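S.K.: Only the shape, not the letters, is given here:
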């Protein structure tokens, strides 16, 4: 049996860009760059929450904030840490972070093929609201638009 996680969460800062880029590259076919994460962390209209196991960044979730709405841009958990409740706890931390900034509604896009993510978002009150045709550049897959308007 592996050691229990020393799981905790904190806001991303620009110095975290290298560690976040490693998670991004492990999770996505077309990853964002380190520079993109540095800019996002420095932007006052974003909120990025890191999941850490001790001092190691093992996941993150990011949002763009516009007035009372947040658009989730990315959610990623290192493959070795999936299925251990990290995503569930990370979503709770992200929602609390944006609510503290006055957000009352959140939206996101998710692949129809990503059943675990869709189930996670549904547990947090997100409901399907539409489809973006051919949204994902790597394979042309559609995206399901989901909203939670009852934060």
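M.R.: Cool, got the structure. In this text the structure is predicted, and so the values were computed from the model without any measurement.
S.K.: contacts, neighbours, all on C-alpha from now
M.R.: Will do.
S.K.: Show me what counts as buried in the longest helix along the chain.
M.R.: When the chain is parsed with DSSP state H, its longest helix is helix 86-99. Residues of helix 86-99 classed as buried under the neighbour-count rule (16 or more other Cα atoms under 10 Å) are 86-87, 90-91, 93-95, 97-99.
S.K.: Please identify which of these is nearest to residue 124.
M.R.: Nearest to residue 124 among the buried residues of helix 86-99: residue 91, at 7.9 Å, using Cα to Cα.
S.K.: Quick check: chain neighbours aside, which residue is closest to residue 88?
M.R.: residue 120 (6.7 Å; Cα to Cα, 6 or more residues apart in numbering).
S.K.: Please report how far residue 41 lies from residue 50.
M.R.: 11 Å (Cα to Cα, to the nearest Å).
S.K.: which one of those two has more residues nearby?
M.R.: Legend: neighbour count by other Cα atoms under 10 Å for residue 41 and residue 50, higher for residue 50 (27 against 22).
S.K.: From residue 107, how far off is the more buried one?
M.R.: Applying Cα to Cα to residue 50 and residue 107 gives a distance of 19 Å.
S.K.: same check, this time on residue 26
M.R.: Counting by Cα to Cα - residue 26 and residue 107 are separated by 24 Å.
S.K.: show me the residues around residue 138 that make contact.
M.R.: If you count contacts by Cα atoms under 8 Å, 6 or more residues apart in numbering, residue 138 has them with 29-30.
S.K.: try this one next to it:
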């Protein structure tokens, strides 16, 4: 596996992987029409827009012999590393790629001043919640939200010390 920062030329591959990951992970949580009819266009536009005007942060790719295995997008918001996306190609969960991506992305933001880390999951995504809690994340109460016009519930997971998350991922923290 090779890690590298994403470039504008990667937008379509990131959007395709994100859509495939959502279709697998959220099939029991979100409506089929959203997952299969609307998401491909929404994700494509989202990543095209991101690379046209990037947010402060990092989009880190994991590439394997078959191409893009996963990506992690994390934004620097004040002193917080906000992990907006951590997605793997379907079939690759549980092999350590997500942990490596997450650790390196958050470490990059710690080097830029992040002290805390956080992310949000869709309520009912129990596998993701267990993954983040094993890495030291603390889940808040679920709250109502609207996702692409669909009422849903989110749960924020946070780390008061982003370095704890980086270390739990097996990545060194430069101090």
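M.R.: That came through fine. The structure displayed is predicted, hence computed values, not measured ones.
S.K.: Let me see the TM-score of these two.
M.R.: Put the two chains on top of each other and the TM-score (TM-score structural alignment, normalised by the length of structure 1) is 0.82; 145 aligned residues with a Cα RMSD of 2.1 Å.
S.K.: can you tell me which of the buried residues of helix 86-99 of structure 1 lies nearest to residue 73 of structure 1?
M.R.: residue 94 (11.8 Å).
S.K.: host element of the spatially closest residue to that closest one that is not a sequence neighbour?
M.R.: Closest residue to residue 94 of structure 1 apart from its sequence neighbours, by Cα to Cα, 6+ apart: residue 49 at 6.0 Å. Residue 49 of structure 1 belongs to strand 46-53 when assigned by DSSP states H and E.
S.K.: how close does that strand sit to structure 2?
M.R.: Taken against structure 2, strand 46-53 of structure 1 registers an average deviation of 1.4 Å after superposition, with mean Cα distance after the TM-score superposition for structure 1.
S.K.: before we move on, the earlier item: hang on, isn't the residue nearest to residue 88 of structure 1 packed against residue 89?
M.R.: No. The pair formed by residue 120 of structure 1 and residue 89 falls short of the contact definition of Cα atoms under 8 Å, at 10.2 Å.
S.K.: thinking again about what came up before, residues in structure 2 aligned with the longest helix of structure 1?
M.R.: Using TM-score structural alignment, helix 86-99 of structure 1 lines up with residues 97-110 of structure 2.
S.K.: coming back round to it: so what's in contact with residue 41 and residue 50 of structure 1 at the same time?
M.R.: If you check residue 41 of structure 1 and residue 50 against Cα under 8 Å, 6+ apart, the residues they both contact are residue 12.
S.K.: rewinding a little: and residue 26 and residue 107 of structure 1? Which one has more around it.
M.R.: Here residue 26 of structure 1 and residue 107 are set side by side on neighbour count (other Cα under 10 Å), and the busier one is residue 107, at 19 against 14.
S.K.: Buried residues of the longest strand belonging to structure 1, list them for me.
M.R.: In structure 1, assigned by DSSP state E, the strand with the most residues is strand 56-66. Of the residues in strand 56-66 of structure 1, 57-65 count as buried by neighbour count, 16+ other Cα under 10 Å.
S.K.: follow-up on the earlier one: once aligned, what mean separation remains between the longest helix of structure 1 and structure 2?
M.R.: Counting by mean Cα distance after the TM-score superposition for structure 1, helix 86-99 of structure 1 comes out at 1.5 Å.
S.K.: So which elements touch the helix or strand just after that helix?
M.R.: Downstream of helix 86-99 of structure 1, the first helix or strand assigned by DSSP H and E is strand 105-110. Contacts defined by 3 or more Cα pairs under 8 Å, 6 or more residues apart in numbering; DSSP states H and E place strand 105-110 of structure 1 against strand 69-77, strand 143-148.
S.K.: which residues touch the match of helix 86-99 of structure 1?
M.R.: 3, 57-62, 69-76, 81, 83, 86-88, 117, 162-163, 165-173.
S.K.: which residues in structure 2 does the strand holding residue 49 of structure 1 match up with?
M.R.: Using TM-score structural alignment, strand 46-53 of structure 1 pairs with 57-64 in structure 2.
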